[in-house]
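>>> Structure for this input, please:
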Amino acid sequence: MSEPLQHYVPKFMLRRFSSGGRELVHAFDKHQDKIFAFSTSKKSKVGVAAERAIYDFNFQGVPLTLEPALSSLETKAAEVTARVIAAQALPPAWREEKAILASFMAVQLVRTKAMMATLDDLSSRMEGFFRAEGAPEEFFQPDPLVGSKENARKAHYAALITNASRDWAPLLLQKVWHLIKTTDDTPFFMGDHPVVRFNDPNAEGRGKLGLASIGVQLYFPLSPTLALSLMCPTYLEMMIDGIERIDRLLVGRLGEPSSLRAQRKEISGIVEALLAGSMTEVRPENVEHFNSLQVLEAERYVFSVKSDFSMVREMIQEDDTVRWGTRFVEGSGHF
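Model (predicted):
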């Protein structure tokens, strides 16, 4: 079997958010309102964002683990992201490297404690509903092939993780990938569920955050100052349409020319960066939005290269449910 302590946020990602000779990462524990620091040096046994035997389970009495496969994927993703960080740009022709990152991000979406807690919560609510409806006890018993209820739970998570690359990576590859950069003064956070999603709250439909949903965007921090943004192609189309509308206004001498030209220049710069895979610098308000998503989706820990977590405290004070990660909302209201 694998080592008992297994990380759901890979150690190479935690090290990227460290500083100083002791390679310290600052962390905020949302459950305990506690700020602390821990070392990510190779001599340190990092016990944060980790759990014992989280990827170990039994099938027909045979012990199995996902740890070696996850470690292999992490090694490849660490190499690709290191090259991106060094170049401060996405490679012009990087089909294989992009596929590696898409697989890694797809797996990272489902391997965390946040996802496990979300599925446990949904499973508990579903069981309560079906029990209230009179379902027989055998309905709730796990398949004999996976034994106990706890082992069945872990085997189910293992199946989700195993299938993530096949099921979700192709959807990620359909997004428009580009890099966003901030400054050392206003760094990105990284939560313990680091691949986060966002969509316009006013978007139509219930499944707003599904990877195939129109408008959904994903963000993934590579370092305190660099992150990947995966944008829905519809936003790129909207920006190109916006440039064309501005051009028509300028030709028709409608509107204030200097303001329109300034808008066109800003939008054109973003479009060019998106099409080229180059980097765009974001404003402090964009960093705040990014960090708020990391805080909301983190199940427990928020990491930073700095010890300032005032934003996390403020979000919790405004809404105590922020202490935990987001949960699924079932549309019918039954559970």
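>>> contacts, neighbours, all on C-alpha from now
Will do.
>>> could you pull out the strands for this protein?
Along the chain, the segments classed as strands by DSSP state E run 5-7, 24-29, 34-39, 50-52, 56-59, 62-65, 176-181, 190-191, 196-198, 217-221, 226-231, 279-281, 301-304.
>>> Out of these, which gets nearest to residue 129?
strand 56-59 (27.7 Å; C-alpha to C-alpha).
>>> Who are the contact partners of residue 186?
284, 287 (C-alpha atoms under 8 Å, 6 or more residues apart in numbering).
>>> Can you tell me how far residue 214 is from residue 114?
Using C-alpha to C-alpha, to the nearest Å, residue 214 is found at 24 Å from residue 114.
>>> and residue 3, how many neighbours does it have?
11 (other C-alpha atoms under 10 Å).
>>> That one and residue 146: what is the separation?
For residue 3, the distance to residue 146 - C-alpha to C-alpha - is 21 Å.
>>> Surely residue 281 is in contact with residue 182?
Yes. In this structure residue 281 lies within contact range of residue 182 using C-alpha atoms under 8 Å: 6.0 Å.
>>> neighbour-wise, which of the two wins?
Just comparing residue 281 and residue 182: by other C-alpha under 10 Å the higher neighbour count belongs to residue 182, 20 against 14.
>>> Leaving aside the residues adjacent along the chain, what's closest to the more buried one?
Spatially, and ignoring its direct neighbours in sequence, residue 182 is nearest to residue 225 (4.8 Å; C-alpha to C-alpha, 6 or more residues apart in numbering).
>>> Next: residue 172.
Per C-alpha to C-alpha, 6+ apart, closest to residue 172 is residue 102, 6.0 Å.
>>> Does that neighbour touch residue 174 like I think?
No. Under the criterion of C-alpha under 8 Å, residue 102 is not in contact with residue 174, lying 10.1 Å apart.
>>> Those two: who's more crowded?
Between residue 102 and residue 174, residue 102 has the larger neighbour count (other C-alpha under 10 Å), namely 21 against 14.
>>> distance of that one from residue 52?
Distance from residue 102 to residue 52, by C-alpha to C-alpha: 27 Å.
>>> where exactly do the helices run in the stretch 151-300 of the chain?
233-251, 257-276, 284-297 (DSSP state H, counting those that start in this stretch).
>>> Looking at these, which is nearest to residue 129?
Nearest of the helices of the stretch 151-300 of the chain to residue 129, taken as C-alpha to C-alpha: helix 284-297 at 25.9 Å.
>>> Now do the closest one against strand 176-181, angle only.
Calculated by axes from the mean of the first three to the mean of the last three C-alpha atoms, to 10 degrees, helix 284-297 forms an angle of 110 degrees with strand 176-181.
>>> I'd like the structure of this one too, to check against the first:
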Amino acid sequence: MKITTDVKKQHTVPRFLLDKFGFGKKGKKRRLYTFDKKSSRRFQQSVFDATTRNTFYNIENHPERASLEPILGIYETEAAPLIKRIIETNSIGWLSEVDRFKIATFIAVQRSRSYGEFLRIEHVVGALTGKLAAIGSTREQIEEELGSEGSSERKNLFLELILDQRETVAHLMAKSWVLYETSTHDPFFISDNPVTLYNEVDMGFLGNLGVALKGIQIHLPLSSSLTLALTCPSISEAAINGKRQVKALIAIASPLLQQLNNPLGLIELGNAYESGNPIKQSANNVRFLNSLQVSFSEQYVFCEKDNFALAEEMIGDNKAYKSGLRMQIS
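Okay, the predicted model is just below:
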């Protein structure tokens, strides 16, 4: 295939996905409400302009000006009609294994291709550089292995990692998939780094956000009203078992239902995992999912409504939210 491109303005989040969070006309005139975390500024922009960076996926110093842009386009082309159908049918119950593989690949690549991920790699390599210098490595030795800050070697390392997603895709395929739904008056956010991770299991200093770890929950907003969650199988097993227990109590010991917290919710969540139909999210759950978009985003958060009070509140409470997540190297 041709791996060169004349496209200079390259999206780090595909237009077809951003479109689902916009308003107004279709095409280049479709708009997004945008919140800039660094400046706390709100503004409108076109979907065509959002999350673009010039020649971001072009391989540095390549003699034939090769680029990942055409390859990324393949993943987008395979996932886009599936995501469109999920939105139209309001269900993931119809997805085949091949369909899931295409979407899992798209999610894995999307997680690795963002500008925030590039900056995180720069941060980690920079921290390692400092550690190596502290134990006596020379600048020349370090740059030979890791490249210098802002170098083509580091950029090309980032591009190489984007395509190395086989292991991540396998982990995503092993997850339990469920669809979350919200109402039109309380829409989901999306950001410039839309794949978010959350884990309630405390694993101490080692961290708990690995895609293979027990308890992990991975989210990708698909539209203003739908978010796809890929969760640890232990979560779906607990939900389905909870549903069965509630049904058993209804049949043989209904007074004991008073001891359960939200038995109807247990049934609905179990049904959502088993059927593929969405489970309605409370206002608090929508707020939580949107807070993940704010915290994971590098700079920009998008919505179909000009309602970014949550982002302003989070930044007001903690200035660290003005940028994306950074790994601590000790």
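>>> quick one, which of the helices of the stretch 151-300 of the first structure is packed in tightest?
Among the helices of the stretch 151-300 of the first structure, helix 284-297 has the highest mean neighbour count (mean count of other C-alpha atoms under 10 Å), at a mean of 20.
>>> any idea where the helices of the stretch 1-150 of the second structure begin and end?
Using DSSP H, counting those that start in this stretch, helices in the stretch 1-150 of the second structure cover 15-18, 69-89, 97-113, 115-134, 139-146.
>>> Out of these, which is closest to residue 253 of the second structure?
Once the helices of the stretch 1-150 of the second structure are compared by C-alpha to C-alpha, helix 69-89 is nearest, at 37.1 Å.
>>> Can you give me the buried ones in that closest one?
The neighbour-count check on helix 69-89 of the second structure (16 or more other C-alpha atoms under 10 Å) flags 69-70, 72, 75-76, 79-80, 82-84, 86-87 as buried.
>>> Same check on stretch 156-176 of the second structure?
Under the neighbour-count rule (16+ other C-alpha under 10 Å), stretch 156-176 of the second structure has 156-159, 162-163, 165, 168-169, 171-173, 175-176 buried.
>>> swap in stretch 13-24 of the second structure?
Buried residues in stretch 13-24 of the second structure, counting neighbours by 16+ other C-alpha under 10 Å, are found at 13-23.
>>> residues in contact with stretch 51-63 of the second structure?
The contact list for stretch 51-63 of the second structure (C-alpha under 8 Å, 6+ apart) reads 7-13, 65-69, 152-153, 155-156, 159, 192.
>>> Just the buried ones from the residues you listed?
10-13, 66-69, 153, 155-156, 159, 192.
>>> For residue 138 of the first structure, grab the count of nearby residues.
Residues near residue 138 of the first structure, counting by other C-alpha under 10 Å: 7.
>>> what's the counterpart of it in the second structure?
Residue 138 of the first structure maps onto residue 140 in the second structure when the alignment is built from TM-score structural alignment.
>>> Just confirm residue 227 of the first structure contacts residue 219, I think it does.
Yes. Using C-alpha under 8 Å, residue 227 of the first structure makes contact with residue 219 at a distance of 6.9 Å.
>>> List the contacts of residue 288 of the second structure.
Counting by C-alpha under 8 Å, 6+ apart, residue 288 of the second structure touches no other residue.
>>> What is the aligned counterpart of it in the first structure?
Using TM-score structural alignment, the partner of residue 288 of the second structure in the first structure is residue 289.
>>> any idea how far residue 188 of the first structure is from that match?
Distance of residue 289 of the first structure to residue 188 of the first structure, computed by C-alpha to C-alpha: 10 Å.
>>> same thing with residue 24 of the first structure?
16 Å.
>>> So for those two, which residue has more residues nearby?
Here residue 24 of the first structure and residue 188 are set side by side on neighbour count (other C-alpha under 10 Å), and the busier one is residue 188, at 31 against 21.
>>> Contacts only, for that one.
Here residue 188 of the first structure is in contact with 182, 221, 223-226, 287, 290-291, 304 (C-alpha under 8 Å, 6+ apart).
>>> Please apply the same query to residue 91 of the first structure.
84, 277.
>>> After alignment, which residue of the second structure pairs with residue 86 of the first structure?
Counting by TM-score structural alignment, residue 86 of the first structure lines up with residue 88 in the second structure.
>>> Distance check, the residue nearest the centre of the first structure against residue 133 of the first structure.
The centroid of the first structure falls nearest to residue 195 when counting by C-alpha atoms, centre = their mean (0.9 Å). Distance of residue 195 of the first structure to residue 133 of the first structure, given as C-alpha to C-alpha: 37 Å.
>>> ok, now residue 278 of the first structure?
From residue 278 of the first structure over to residue 133 of the first structure the distance is 55 Å, taken as C-alpha to C-alpha.
>>> the more surrounded of those two?
Neighbour totals were compared for residue 278 of the first structure and residue 133, and residue 278 leads with 19 against 9 (other C-alpha under 10 Å).
>>> Spatially nearest residue to that one (excluding sequence neighbours)?
Spatial nearest neighbour of residue 278 of the first structure, excluding adjacent residues (C-alpha to C-alpha, 6+ apart): residue 89 at 5.1 Å.
>>> wait, doesn't the one you found sit right on residue 279?
Yes. Counting by C-alpha under 8 Å, residue 279 is a contact partner of residue 89 of the first structure at 6.0 Å.
>>> Spit out the residues that contact these two alike.
Each of residue 179 lies in contact with both residue 89 of the first structure and residue 279 under the rule C-alpha under 8 Å, 6+ apart.
>>> Help me confirm that residue 257 of the first structure comes into contact with residue 250.
Yes. Look at residue 257 of the first structure against residue 250 with C-alpha under 8 Å: they come within range, at 6.5 Å.
>>> Of the strands of the first structure, flag the one that's most buried.
Ranked by mean neighbour count, these are led by strand 190-191 with a mean of 30 (mean count of other C-alpha under 10 Å).
>>> which residues are contacting that one?
By C-alpha under 8 Å, 6+ apart, strand 190-191 of the first structure touches 221, 291, 294-295, 297-298, 301-304.
>>> just to revisit the earlier point, which residue in the second structure lines up with the residue nearest to residue 172 of the first structure?
By TM-score structural alignment, residue 102 of the first structure lines up with residue 104.
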